Structure formats: structure tokens, C-alpha cells
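In: here you go, sequence then predicted model.
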Amino acid sequence: MKAIVWHGAGDVRCETVPDPGIEHPRDAIVKVSACAICGSDLHLYDHFMPGMQSGDILGHEFMGEVVEVGAEAKGALTVGDRVVVPFTIICGECEQCRRGNFSVCERSNRNKDVAAKLFGHTTAGLFGYTHLTGGYAGGQAEYVRVPFADHTHVKIPGGLTDEQVLFLGDIFPTGWQAAAQCDIQPTDTVAIWGCGPVGQMTIRSALLLGAKQVIAIDRVPERLSMAEAGGAVTIDFEQESVVERLSELTGGKGPEKCIDAVGMEAHATATLDSMFDRAKQAMMLESDRAHVLREMIYVCRPAGTLSIPGVYGGLIDKIPFGASMNKGLTWRMGQTHVNRWTDDLLRRIQEGQIDPSFVITHTESLEHGPEMYKTFRDKRDGCVKVVLKP
């Protein structure tokens, strides 16, 4: 089969690799009908995340048709089922899964000892996302083996296109969780840093959850236009001061809720902390650039909430933790508990409350995947979200 394969920083290729097969009775094989390039994939493309190995198949946002089912998964899936596959692999039975904390499933990471050494405890296994999270082959491929397939799936009813439901596997529930964990009140202003795909879903989720005002911060014109079309007030951080503009928009009080939809590769324009980050990163003294986190702590209204769906992979420096403590800020963060949200979000799509396909700007064949990684990373050609068709 064809798949997008990682070979090093900036080096991904569409190659012929062996077809997957059933390895455990709870497995299923899915023939991929659509997959996407996620902002988190760029952390792998630029090699900011540890644990990658040459030959790894990328991709964690995909859907398709079930073509083979293991003996122990047949009660939940049948050949011909149309499914979206969450990026978090879940057993559905451990204590964390029973609590709905699916992104920290205690069983699905087959390299859990390695993850525990780095994080203190294991997290869930993830598709196409380093050997720290299990080293599972990803979904930017013609076929995928889905472990724990009896729980790791979302069945899709008829009448909905791939484009409408594909993002149930990651960016839509990620944006929803980012907003939901803010406990948004009708009087709240929600400020969102980053207008990439997750940021776009977060904007619309915050408004669906009743925010009084949503403010979106970025510098890419196409992303800012899309955010504005979704109902946000926008700030171009290259053209105006984020701190001053947020103060103006909130009567000097600051936003009650601040969301980091950027993560470890934050950009900033000629700020001292961003230059410090880049220097330390180049000298291998820091792994992640944390400008957005610092700015959120500074501008957030006292007793407010910081929500962090943006991915961080290692160490950050110069975090004003004293300001966070003294202002009484609440931090909520983590990988997405995808299956906690998908029933509700699928219903909202069916009812027409939201059509997540709005975010797609480019649709290409799998063979064009490597060049689309570059287009997406460099934000060329108005690219906001790429869908690949095997």
C-alpha cells in the first residue's frame, strides 16, 4: 500500500509499504477514504517531538471503511461499517477510560514504560505519533490497523460526507474540549491564540457554548479572515499590540478565559522572550517556545482560566508562575478525550449547528502529501487545512 513515511526533519515521502494485518483479536483493518495533515504533524515534520524513527507512518486524523474485523471486535464492528478513528487509542475498560479520561488510557500505549520514564505515568497510545505513544502506524495511508477497535472508533451514519465528519477524530473535539474546559459563562470574553485548524474549531465551539465575545489572535491573513467569518474579533499580532488591544476590548479587565491553540512552536514578532526561546532552542537548552503561555498569564483576568490544547513536548523556560499563582489562575490542559465528546458533536453536525468542512482549503491525493506538508507548514497558497484522499 501507499503511505506517508517519516525519514527525518523535513523529510517525508509517499512510499510503498507492507499492508497491515490483524495482530490481535480486538483489531480491525480500515480502508482509508480521507485523512488530514494536522498541526501536530508539523511538530514531527520539524522534529520537535522525541521518539520518531525513520520509516514511521504518519497521520492521526483519518476515517474509512472497515474491511476486516478481529474475533473479539466483531460485536462492535462489522465489515462495511463507516468509521472515523479517534487519534487516541482506548481500551475502554481501564480506570481512566471508565472515567472518560480517554487520552490517558492505561493500557493502549504499548511503550508505556518509556512514556512513564519521561512523564511519570503513561499516556494513551496515539496513531502516527512517536514511539513514546506506542509507535503505532498512522492514518496517512491506504489501510490502517486499528488496535482496541471495539472502542477506538466513531460509527458514521449515512447522509454525511467524509468532509463533514473527518475532523471528529481530532480537531473538532480538540477545539470543543479546549472551550468546554473553560466553563464558559454568558458574560465571558474568550481569547484564543492561534487561528489554525484547532483555533478555528475552538472559536466556533466557544460561541456555541455561549461566550459573550471571542477574540482570535494570529498573523496569517487567511486564518484571520476565517476566524472573523466564524464570529471572532481578530487581532493581527504583527500589526498591533496584543496586550493593548485585549485591554481595550475588555474594558481594561482582561479576558476571563484564555486558550493556547498554538503549542510548542509559538511565533512572536521581535519580543525579547521569543528571541530568548529561539536562542535556547538552538543550543538544545529548551525544547518548546512558550511565548503564548507567558502572554496568556499576563493578560488573563484574575481568577480566570487558561486552557491549553496546543501540544507541548518537553521543557519550557521563563514561565511567570508567580503571576499565575498570585492571580489565582486555573490551568486546564491535555490531549483530547475524543470519545467523551463525539456523540454530542456528531449530533450537532447532523442538526446543522456546525459543518466542520469549512476549514478545508486544500484537497489532494496521498501522493501529493509530502509537498502539502511544506505548503501547510509554510502557510503558502492560503493553506489552512489539508485533506488527503488515498
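Out: Right, received. Where do you want to start? Numbering: from 1, shown residues only.
In: could you use CA atoms for every contact and neighbour count after this?
Out: Noted.
In: so what's the closest residue to Met333 other than its chain neighbours up against?
Out: Excluding the flanking residues, the one nearest Met333 by Cα to Cα, 6 or more residues apart in numbering is Ile308, at 4.6 Å. Contacts for Ile308 (Cα atoms under 8 Å, 6 or more residues apart in numbering) come out as 178, 259-261, 263, 331-334.
In: let's bring in a second one:
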Amino acid sequence: MRALTWHGKHDVRVDTVPDPEIVNPRDAILKVTSTAICGSDLHLYDAVIPGLQSGDILGHEFMGEVVETGPDSTLRKGQRVVVPFTISCGACFFCQRQQYSACDNSNPVDNQDLTEPLYGHAMSGLFGYTHLTGGYPGGQAEYVRVPYSDVGPIVVPDGLEDDKVLFLSDILPTGWMAAENADIEEGDVVAVWGCGPVGLFAVQSALAMGAGKVIAIDEWPNRLDLARKLGAEVIDFKRTHVLEALMEMSGGIGPDAVIDAVGMEAHGFAPDTLLDNLKQRIGVGADSAHALREAILAVRKGGRISIPGVYGGFLDKFPLGAVMEKGVQIRTGQTHVQRYLKELLHKIGEGELDTTFLISHRLPLEEAARGYENFRFNQNDWTKVVLKTG
């Protein structure tokens, strides 16, 4: 089959690789119909997250048609399904509490040994990411093996085309959980750093949950315009002093809740960002966290901080004193996708949530490398890339 493979920093290629096979009785094989490039994939493209090996198949946002099943799978051949990017067994301590992204059984033991010293506990399995998260081949391919297929995938009703439901695999539940983690109350002022896909869905979700005002912060005009069309007020951080603007827009108190949808590769010309980016390039630091630092300083006293943005290692200049003295709460984590699938699928089917506004480009899988390059270096125009197989 054909698949998008990683070969080093900014070097991804569509290669011919072996077809996937059933390994476990709970497996299923999907013929991928649609897959997308995620902002988290860019951390791999930029080689700032370790654990990739040359030839690894990328991609964790995908859906398709079931073509083969193991004897213990609950799926049937011919069904269309969306697959969560989190791989979860459904039976461990964490899965039983619907904390699916903390699954104890989906990451093979050999790989758990790599992450436990770093995080204190082993990470769970993720599709198409690194060997720190299991080394599972991803879905930017013609076919993919889906472990625990009786737990993760959700069957898509007839009449809902791929573009409407594809983002159930990751970014829509991630944006929704980000807003939920912010404990939004009716009328709250909510600030969202980053108008990439997750940030825009966090804006949409916060408004759906009753926020009185959502303020979106970014530098790219097109992305700010998308946030504005969703109903947000916007701040261009290149033109405006963010902290001063947020105080003014929140009546001098600060936002009730803040959402960092940027993560470990914050860009810009703030002194801390320039230093972080330099340390990333020379390999002595992993995370550039200007957006998070700014969000902590901006949130009101007693407010809430939600962090859906991906962080992989350590950071310095962390304003822990502000966190403690202001009495704020912080909630974060990989998304418990399976927890939200039925609710969000229903909202899409009823027309309460739209996802298609985000898609700027549709490309054949063979042009995936061009999609990565533009999604990384032309962020104003390339807001979301969907790859079509066949």
C-alpha cells in the first residue's frame, strides 16, 4: 500500500509499504477514505518530539471503511467508522473511568519503559506518533490496523459525508474537552491562544457552552477572520499588547478562563520565545511556552486554565508564583476522545456544530508532503489539510 512516512526533519514521503494485517482478535483493518494533517503532526515534522524512526507511518486523524475484522471485533465489514487517535483497551483502571487517553494497556511494555522515567507514569498508545506512544502505524495511508476496534471507533450514519465527521478523530473532541476543562459558566469571558484547528474548535465549543465573550489570539489574518466568523472577538498579538487588551476587554478583571491551544512551538518575537526557539534548535530545550506563560499572567485571580496544546518535555521561566498567588486551577491532558464521540456526532447530525468551515485544502494522499510543507510554512492560507486516498 501507499503511506506517508517520516524520514527526518521536514522530510516526509509517500512510500510503498507492507499492508497491515490482523494481529490481535480485537483488531480491525480499515480502508482509509479520509485522513488529515494535525497541528500535532507538525511537532513530528519539526523533529521536536523524540522517538520517531525512519519509515514510520504518520497520521492520527482518519476514518474509513472496515474491510477485515478479528473474531472479537464488534465492527462489521462495510461499516464506515471514525477512529479516535487515542488507543484504549476499555477495561483498565483509567478506561473504566472514561480517562481513555491514560489507558494502561495500549502502549507495549518496551515503549512504556521509555516514558515512565520522563513522566512518572507510562504514556498510553497513540496512532502515528512516536515509539514513546507505542509506535503504532498511523492513518495517513491507504489501509490501517485498528487495535481494540471494539472500544474506539464510532460507526458513521449514512448521509453524513466524511468532511462532516472526520474531525471526531481528534480536534473536535480536543476543542470540546478544552472548553469543558475551562469549567465555563454562563456569561464567562474566555480567552483562547491560537487559532489553529484546535483553537478554533475551542472557540466554537466555548460559545456553545454559554461563554458570554470569547477572545481569540493569533497573528494570521485568515485564522483570526475564521474566529471572528464563529463569534469571537480577536487580538492580533503582533499589533496589540495582549495583556493590556485582555484587561480592557474583561472589565479590568482578566478573563474568567484561558485556553492554551498553541503548545510547545509558540512563535513570535517575544524575548522568551526567541530564547526557547534557540534552545529547541540546539537541542537543549524542548518546549517553547510563551502562550502558556502569557495565559497564566492574563487569567483573573481564581480563574481557570485549560491546556489542550501539546507539551513534550521541560520548560523554564514558568510563572509558578502567579499560579499559586492567584489561586488558579489548571487542567490539561490528551483528549479522552471516546468519551465525547456520541454527543458530538449527535450535534453534527443535528446541525448544531459545523466542522467543514475549517478545511482549506483537499489533496490526494500522494501530495501529502506538499500538504505538510504548506500547513507548516503557509499557516495563514492552509488552515486544515484533508488527504483523500484512492
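Out: Right, received. Where do you want to start? Remember, predicted model here, so these are calculated numbers, not experimental data.
In: need the strands for the stretch 151-300 of the first structure, in chain order.
Out: Along the stretch 151-300 of the first structure, counting by DSSP state E, counting those that start in this stretch, strands occupy 154-155, 189-193, 213-218, 233-236, 257-260.
In: wait, which of these is closest to Gly382 of the first structure?
Out: strand 213-218 (13.9 Å; Cα to Cα).
In: average gap between the closest one and the second structure?
Out: On superposition with the second structure, the mean distance recorded for strand 213-218 of the first structure (mean Cα distance after the TM-score superposition for the first structure) is 0.2 Å.
In: gap between the one residue sitting closest to the centre of the second structure and Val203 of the second structure?
Out: Centrality entry for the second structure: nearest residue to the mean C-alpha point is Ile171, 5.0 Å, by Cα atoms, centre = their mean. Using Cα to Cα, to the nearest Å, one gets 12 Å for the distance from Ile171 of the second structure to Val203 of the second structure.
In: before we move on, what about Val284 of the second structure?
Out: When distance is defined by Cα to Cα, Val284 of the second structure is 34 Å away from Val203 of the second structure.
In: neighbour count for those two, which is higher?
Out: Neighbours per residue, other Cα atoms under 10 Å: of Val284 of the second structure and Val203, the larger number sits with Val203, 33 against 10.
In: now which residue in the first structure aligns to the more buried one?
Out: Matched by TM-score structural alignment, Val203 of the second structure corresponds to Ile203 in the first structure.
In: thought Ala216 was touching its match, still the case?
Out: Yes. If you go by Cα atoms under 8 Å, Ile203 of the first structure and Ala216 touch, sitting 7.5 Å apart.
In: which residues are in contact with each of these two?
Out: Counting by Cα under 8 Å, 6+ apart, the residues touching both Ile203 of the first structure and Ala216 are 192, 227, 232.
In: most surrounded residue in the residues you listed?
Out: In those, the most neighbours by other Cα under 10 Å go to Ile192, 31 neighbours.
In: contacts only, for Tyr298 of the first structure.
Out: Contacts for Tyr298 of the first structure (Cα under 8 Å, 6+ apart) come out as Ala323.
In: what do you get if the cut-off is 10 Å, keeping everything else the same?
Out: By Cα atoms under 10 Å, 6 or more residues apart in numbering, the contact list for Tyr298 of the first structure reads 243, 254, 292, 320, 323-324, 327.
In: try Ala279 of the first structure
Out: Counted by Cα under 10 Å, 6+ apart, Ala279 of the first structure has contacts 273, 285-286.
In: aligned partner of Thr69 of the second structure in the first structure?
Out: Counting by TM-score structural alignment, the partner of Thr69 of the second structure is Val69.
In: pretty sure that match sits against Ala76.
Out: Yes. Counting by Cα atoms under 10 Å, Val69 of the first structure does reach Ala76; the two are 9.4 Å apart.
In: count of neighbours near Ala9 of the first structure?
Out: When neighbours are defined as other Cα under 10 Å, Ala9 of the first structure has 15 of them.
In: next one: Phe269 of the second structure
Out: When neighbours are counted by other Cα under 10 Å, Phe269 of the second structure registers 10.
In: one step back: would you reformat the strands of the stretch 151-300 of the first structure as a markdown table and include distance to Tyr298 of the first structure?
Out: Shown next, in a markdown table, are the strands of the stretch 151-300 of the first structure (distance: least, Cα to Cα, whole Å):
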| stretch | distance to Tyr298 of the first structure |
| --- | --- |
| strand 154-155 | 39 |
| strand 189-193 | 13 |
| strand 213-218 | 15 |
| strand 233-236 | 17 |
| strand 257-260 | 11 |
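In: wait, which of these is closest to Phe119 of the first structure?
Out: Closest of these to Phe119 of the first structure is strand 257-260, at 20.9 Å (criterion: Cα to Cα).
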